[in-house]
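[1] The sequence isn't on hand, but the structure is:
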């Protein structure tokens, strides 16, 4: 098959799936067997009528984190930071830093709460003040170094460390030290520096009402820029992934050793891994299995956007998808097996459909030991028994999802009304057999 046919087939595939999932606009970038293909389709903003081009930036949400990790690792390689020293020496405002290292922050094992509390944006972009207020020893959700628990808070701290070491804001540093040397023009969804580069608007697909509603602004507090503030194209993501290919001998502004270290699983010694998100975690990158291969990458969602990146550093293949709708995740779930059939490793994830029950039988009831209240920082979950005997998950005082639980305590979380699915599990203490944790999308909440 020649290059034009490859390009056309990918464009047709992207257009087909975007229409199926009511995604207004998307980009797909692929590196496979030494060839690169970038296709795009649809509208960047349904309100203005602007179309998606190859350089349109999409808010990539948490896919910002590997870039922040790469920036921090450049500072490690330069001798300005240490992966394994407690951080209070360089960040005296970081009280919990007496117990926490940069390695733990980058691999989500520092024990910090998962999410930035609501109503804490009064400091603007002053991360030093924010860290002093919210990252004390008494704020820890877990003992550092013991479990994986995905943490946006941890990457706020990494952003603050970058500022302390460089004398620049995180926005200035990510541009000057990492992105601009790659020839990438950064765009940001918040903060004092944006860009003249076109940025796609997010969209909320309201399938039941047959509506697609544009969301012109990303509601991200400025303090959270290091964990979710970048806007990039699929081609930009593909270029960044290429730094980690084994056949890239001089991946400046990183170096070969640093790039390799970031793709090394850090979770061998932790008791609870990242079930529901990945199989392992490096320094900024998630690790996925795929038919014996190790695939790395990250996902990111914003307000009405969903973006995905996977790469195999050994064989040098990669795929990046950017979309501007909340249904972009289901587009990715449909796209992944189609790409796998073409020979691309895209990473396996937990099954998001509950296991089928034999005809004439009912789903076994989850044990009462699952019921109760679980907390992570300021976030509290309540697991309740539903009227049908199944489990309901409530937070914010209202039922949110049903938990379709298997006998081994893994479950599919299915949102009430919307139907969105995520994988999770209850985790038992091996010593006592007691169910002590609830894990959802990598976030680990302890029984209260």
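    Ah, there it is. Owing to the predicted nature of the structure, the values given are computational and were not obtained by experimental measurement.
[2] use CA for all of it now, contacts and neighbours both
    Fine.
[3] the helices in this structure, which residues?
    With helices called from DSSP state H, the chain shows them at 3-20, 64-77, 102-106, 127-134, 152-166, 170-173, 225-228, 234-242, 256-262, 328-341.
[4] Adding mean neighbour count and distance to residue 183 as columns, could you present the ones you listed in TSV?
    Shown next, in TSV, are these (neighbours: other CA atoms under 10 Å; distance: least, CA to CA, whole Å):
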stretch	mean neighbour count	distance to residue 183
helix 3-20	16	24
helix 64-77	23	14
helix 102-106	26	25
helix 127-134	19	28
helix 152-166	23	21
helix 170-173	20	15
helix 225-228	27	20
helix 234-242	23	9
helix 256-262	18	18
helix 328-341	17	27
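[5] Now those helices in a markdown table, please, with extra columns for distance to residue 307.
    As requested, these are arranged in a markdown table below (distance: least, CA to CA, whole Å):
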| stretch | distance to residue 307 |
| --- | --- |
| helix 3-20 | 13 |
| helix 64-77 | 11 |
| helix 102-106 | 20 |
| helix 127-134 | 26 |
| helix 152-166 | 17 |
| helix 170-173 | 21 |
| helix 225-228 | 12 |
| helix 234-242 | 8 |
| helix 256-262 | 21 |
| helix 328-341 | 7 |
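[6] Any idea which of those gets closest to residue 57?
    Minimum separation from residue 57 across these (CA to CA) falls at helix 234-242, 8.1 Å.
[7] between the helices of the chain, which gets nearest to residue 114?
    Short answer: helix 152-166, nearest of the helices of the chain by CA to CA, at 5.6 Å.
[8] what's the closest one packed up against?
    For helix 152-166, the elements it packs on are helix 64-77, helix 102-106, helix 127-134, helix 170-173, helix 225-228, judged by 3 or more CA pairs under 8 Å, 6 or more residues apart in numbering; DSSP states H and E.
[9] If we use 6 Å, what do you get?
    Applying 3 or more CA pairs under 6 Å, 6 or more residues apart in numbering; DSSP states H and E, one finds that helix 152-166 contacts helix 225-228.
[10] Give me the contact list for stretch 186-203.
    Contacts of stretch 186-203 with the rest of the structure, by CA atoms under 6 Å, 6 or more residues apart in numbering, involve 44-45, 56-58, 213-216, 222, 229-231, 303-305, 324-325.
[11] Next one for the comparison:
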């Protein structure tokens, strides 16, 4: 073999061996020889908020189709505090209350010890610097990445401007991390946001952000109850109307009133069939075939079936679809632009269920109008919360009825009620295939807590109580 060719092949390996030897006694990680990149392509121009970045340690490059940047420099530019943790033998980044670890020569970024983000390739060594895939690092730090049209001429980084953690909410944030909460949380005091943050994964390579849309499950019931009250205000129905007068054929349907459906005192079955392709009419017929749990009005039993029937009654009385009625009377007037009825194509965060002590992607979410089915964001639900402290949507008499308990379970219409010595707290939780949600608010204004989780089976009621205690002391 020609000696010059032979030297060209061996030189990179000699250099890498010298680098590894020089690092062996330091506090930095030792990289295997295979992690040293010998052939790279120059990266596109990388900008921060539209301004070109200068790199002191090592220039970004493209290797096997992935753009790499120096970990420490890029993370610091995006606002993180970066240090080497010798006990973990990992680079540690601190930002927005999160601790993000990256173990050299792996594809993974671990957030707060329980969320693992996966990069398309492992980190590499270049001129003594740890080089990591740009887009995964940005995702781990909740930064946004935009690029020019193909072929890519430049990549622009936008540091996270969506996360809010005020000093008053630090303990609430720490609590949610300890609980390994996954989803979106918002805490506000009289409308001022104290905490607005995403936690956990939205798929294997994407973190949840505070801006994301998600299913709200049974928080939908508050909208259904408000719709019924709006129709009552307009004189189109009365709360003592019977189920029989709208949907005939139910056992003791002539004794079940709209008030009973709203307050879960009708005795109707808790749940209805949730099967792909099952029509609304077929679902209603299936509910008719189930016996009542008790004489109408005699007890309390939470009933998804009852609220699904209320959703159907809203359609029958208004002449509009449930979606159209909610949109025209609540969502559009409140400028809740990120809310509506979800279908299988709506871009919401992915739900997870626990199987064999692991969180796995949930199956398809099936529901019917009225009981569940709405999607929203924490920002839109904060608008909803604010509107319920005014008479812009409903008159005071209707609001009072929503927030009055009608059974020993302290359930009103679409809300549970906790009357304290100082104020009235109304709240509700929700659950669906892969989702656990909750909202807790003070009537008239105060502390509002919104949890939109994407792990099924999580106790959001306890979480909201604990967070309220942490915020108020």
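    Done, it's in. In this text the structure is predicted, and so the values were computed from the model without any measurement.
[12] ok so, going back, show me the one of the helices of the first structure that comes nearest residue 405 of the first structure.
    Closest of these to residue 405 of the first structure is helix 328-341, at 21.4 Å (criterion: CA to CA).
[13] Show me how far that closest one is from its chain's centre.
    Mean-position distance between helix 328-341 of the first structure and its chain equals 17 Å (CA atoms, centre = their mean, to the nearest Å).
[14] Contacts for it, please.
    For helix 328-341 of the first structure, the surrounding residues in contact (CA under 6 Å, 6+ apart) are residue 306.
[15] if you set the cut-off to 7 Å instead, what comes out?
    17-18, 21, 23, 305-306, 346 (CA atoms under 7 Å, 6 or more residues apart in numbering).
[16] which of the residues you listed sit farthest apart?
    Maximum pairwise distance in these, criterion CA to CA, is 20.8 Å, between 23 and 346.
[17] what range in the first structure matches the lengthiest helix in the second structure?
    Criterion DSSP H: the longest helix present in the second structure is helix 3-23. Against the first structure, there is no aligned range for helix 3-23 of the second structure (TM-score structural alignment).
[18] do stretch 131-151 of the second structure as well
    Residues of the first structure offer no counterpart to stretch 131-151 of the second structure, counting by TM-score structural alignment.
[19] what residues are up against the counterpart of residue 163 of the first structure in the second structure?
    Here residue 163 of the first structure is matched to residue 315 in the second structure, going by TM-score structural alignment. The contact partners of residue 315 of the second structure, taken as CA under 7 Å, 6+ apart, are 321-322.
[20] hang on, the earlier thing: just checking, which of the contacts of helix 328-341 of the first structure belong to strands?
    305-306 (DSSP state E).
[21] And the aligned residue in the second structure for residue 8 of the first structure, how far from residue 467 of the second structure?
    Counting by TM-score structural alignment, residue 8 of the first structure lines up with residue 166 in the second structure. Going from residue 166 of the second structure to residue 467 of the second structure by CA to CA, to the nearest Å gives 14 Å.
[22] Could you do residue 139 of the second structure as well?
    Separation of residue 139 of the second structure from residue 467 of the second structure (CA to CA) stands at 27 Å.
[23] Show me the strands in the stretch 101-250 of the second structure, by range?
    108-111, 115-118, 124-126, 129-133, 144-147, 154-158, 164-165, 183-189, 192-199, 214-215 (DSSP state E, counting those that start in this stretch).
[24] What span of the first structure is the last one aligned with?
    Mapped onto the first structure using TM-score structural alignment, strand 214-215 of the second structure spans residues 58-59.
[25] ok, residues contacting the matching stretch?
    Contacting residues not belonging to stretch 58-59 of the first structure are listed as 189, 199-200, 230-233, 302, 305, 322 [CA under 7 Å, 6+ apart].
[26] What is the nearest of the residues you listed to residue 170 of the first structure?
    Looking at those and their distance to residue 170 of the first structure, the nearest is residue 230, at 11.2 Å (CA to CA).
[27] What does the closest one correspond to in the second structure?
    Aligned partner of residue 230 of the first structure by TM-score structural alignment: residue 374.
[28] Give the closest residue to its match in space, chain neighbours not counted.
    In this structure, residue 374 of the second structure finds its nearest non-sequential neighbour in residue 341, 4.5 Å apart by CA to CA, 6 or more residues apart in numbering.
[29] The first structure: which residue goes with that neighbour?
    Here residue 341 of the second structure is matched to residue 188 in the first structure, going by TM-score structural alignment.
[30] same deal with residue 462 of the second structure?
    When the first structure is aligned by TM-score structural alignment, residue 462 of the second structure is paired with residue 333.
[31] Ok, which of the helices of the first structure comes nearest residue 298 of the first structure?
    helix 64-77 (7.7 Å).
[32] in the superposition, what's the average offset of the closest one relative to the second structure?
    When the second structure is overlaid, helix 64-77 of the first structure sits 1.0 Å from its aligned residues on average, using mean CA distance after the TM-score superposition for the first structure.
[33] so how far is that helix off the chain centroid?
    On CA atoms, centre = their mean, the centre of helix 64-77 of the first structure falls 15 Å from the chain's centre.
[34] With stretch 205-221 of the first structure instead?
    20 Å.
[35] try stretch 177-193 of the first structure
    On the basis of CA atoms, centre = their mean, stretch 177-193 of the first structure sits 19 Å off its chain's mean C-alpha point.
[36] if we can go back for a sec, among the contacts of stretch 58-59 of the first structure, which lie within strands?
    Using DSSP E, those in strands are 230-232, 302, 305, 322.
[37] Spit out the contact partners of residue 301 of the first structure.
    Per CA under 7 Å, 6+ apart, neighbours of residue 301 of the first structure: 60-62, 307.
[38] and it, what pairs with it in the second structure?
    Here residue 301 of the first structure is matched to residue 431 in the second structure, going by TM-score structural alignment.
[39] That's all I had, so thanks and see you.
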